[in-house]
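**Q** Give the three-dimensional model of this entry:
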Amino acid sequence: MSANTNPMKNKNTAAFFAQAALAFGVSAVGLLVGILYLPLDAWQRSFLAMTGLFVITSSFTLAKVIRDAQEGSSVLSRLDEARLERLLAEHDPYRANQL
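**A** Got it, this is the predicted structure:
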């Protein structure tokens, strides 16, 4: 393999990670407070709470699926590049054809 085929590096800073975690926490608490203070019956609150929980869990699942697809395509691309480099390294244009 060549020197330019490095594994993918994490480009997120600690500040970005903290901001994302804080935004998630604030939005989840805001959803919970909003559900608690709406003038609704208990079954309506339960429905909204279950829907909010489903949105949160499905968002995590979607993010994981997208990440896995991205990592998979990156690995396939690096494998194809390594195969091409091996073929080019093995190819000798000055070698006499031997029958």
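
**Q** From now on I want contacts and neighbour counts done on CA atoms only, so please keep to that.
**A** Fine.

**Q** And the helices in this structure?
**A** Taking DSSP state H as the criterion, the chain carries its helices at 14-37, 42-90.

**Q** Helix 14-37 and the last one, what's the angle between them?
**A** What it means is helix 42-90. Interaxial angle of helix 42-90 relative to helix 14-37 (axes from the mean of the first three to the mean of the last three C-alpha atoms, to 10 degrees): 160 degrees.

**Q** Before we compare anything, build this one as well:
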Amino acid sequence: MTPPPIRRPMTTAYYVQAVLSFAVALTAVTVAVARMPLGTWERAFLGLGLVYVVTSAFTLAKVVRDRQEIQEMTTRVDQARLDKLINEHDPFEMKSV
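**A** Sure thing, here's the model as predicted:
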């Protein structure tokens, strides 16, 4: 019998903290870029760089999450195979030669 997979609960407080932290950081950098004493083209270049960094961060987070899910699935399949072998094995079985 396979034990149920361990679920790591994500609390509401953790989720809110992560969202607020991201929002504050993004707002701070956006305000900093907007208030810099630069021309329009330089400000636009920095803004585009900020958009690139944010989208790259989301992509990286998704890749890490997907990789972890694949690893958990592989672990479950290996555990199921091991459980099947253990259930089929009878240590007291007498094999005739």
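
**Q** Now the TM-score, please.
**A** Here the superposed chains carry a TM-score of 0.89, computed using TM-score structural alignment, normalised by the length of the second structure; 97 aligned residues with a C-alpha RMSD of 1.6 Å.

**Q** sorry, back to before: put together CSV for the helices of the first structure, with mean neighbour count and distance to residue 8 of the first structure on each row.
**A** CSV is the format used below for these (neighbours: other C-alpha atoms under 10 Å; distance: least, C-alpha to C-alpha, whole Å):
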stretch, mean neighbour count, distance to residue 8 of the first structure
helix 14-37, 12, 17
helix 42-90, 13, 8
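
**Q** Export those helices as a markdown table, with columns for distance to residue 5 of the first structure.
**A** Output for the helices of the first structure, formatted as a markdown table (distance: least, C-alpha to C-alpha, whole Å):
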| stretch | distance to residue 5 of the first structure |
| --- | --- |
| helix 14-37 | 25 |
| helix 42-90 | 7 |
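
**Q** Would you mind saying which of those helices lies nearest residue 2 of the first structure?
**A** For the helices of the first structure, proximity to residue 2 of the first structure was assessed by C-alpha to C-alpha; helix 42-90 is nearest, at 7.8 Å.

**Q** The closest one packs against which elements?
**A** Secondary-structure packing of helix 42-90 of the first structure (3 or more C-alpha pairs under 8 Å, 6 or more residues apart in numbering; DSSP states H and E): helix 14-37.

**Q** which residue is nearest the centroid of the second structure?
**A** Nearest to the mean C-alpha position of the second structure, counting by C-alpha atoms, centre = their mean, stands residue 65 at 2.7 Å.

**Q** what residue of the first structure takes the place of it?
**A** Per TM-score structural alignment, the equivalent position to residue 65 of the second structure in the first structure is residue 67.

**Q** what's the distance between residue 89 of the first structure and residue 4 of the first structure?
**A** 16 Å (C-alpha to C-alpha, to the nearest Å).

**Q** ignore the last one, residue 97 of the first structure
**A** For residue 97 of the first structure, the distance to residue 4 of the first structure - C-alpha to C-alpha - is 33 Å.

**Q** what do you get for residue 53 of the first structure?
**A** From residue 53 of the first structure across to residue 4 of the first structure, the span is 43 Å (C-alpha to C-alpha).

**Q** Alright, I will stop here.
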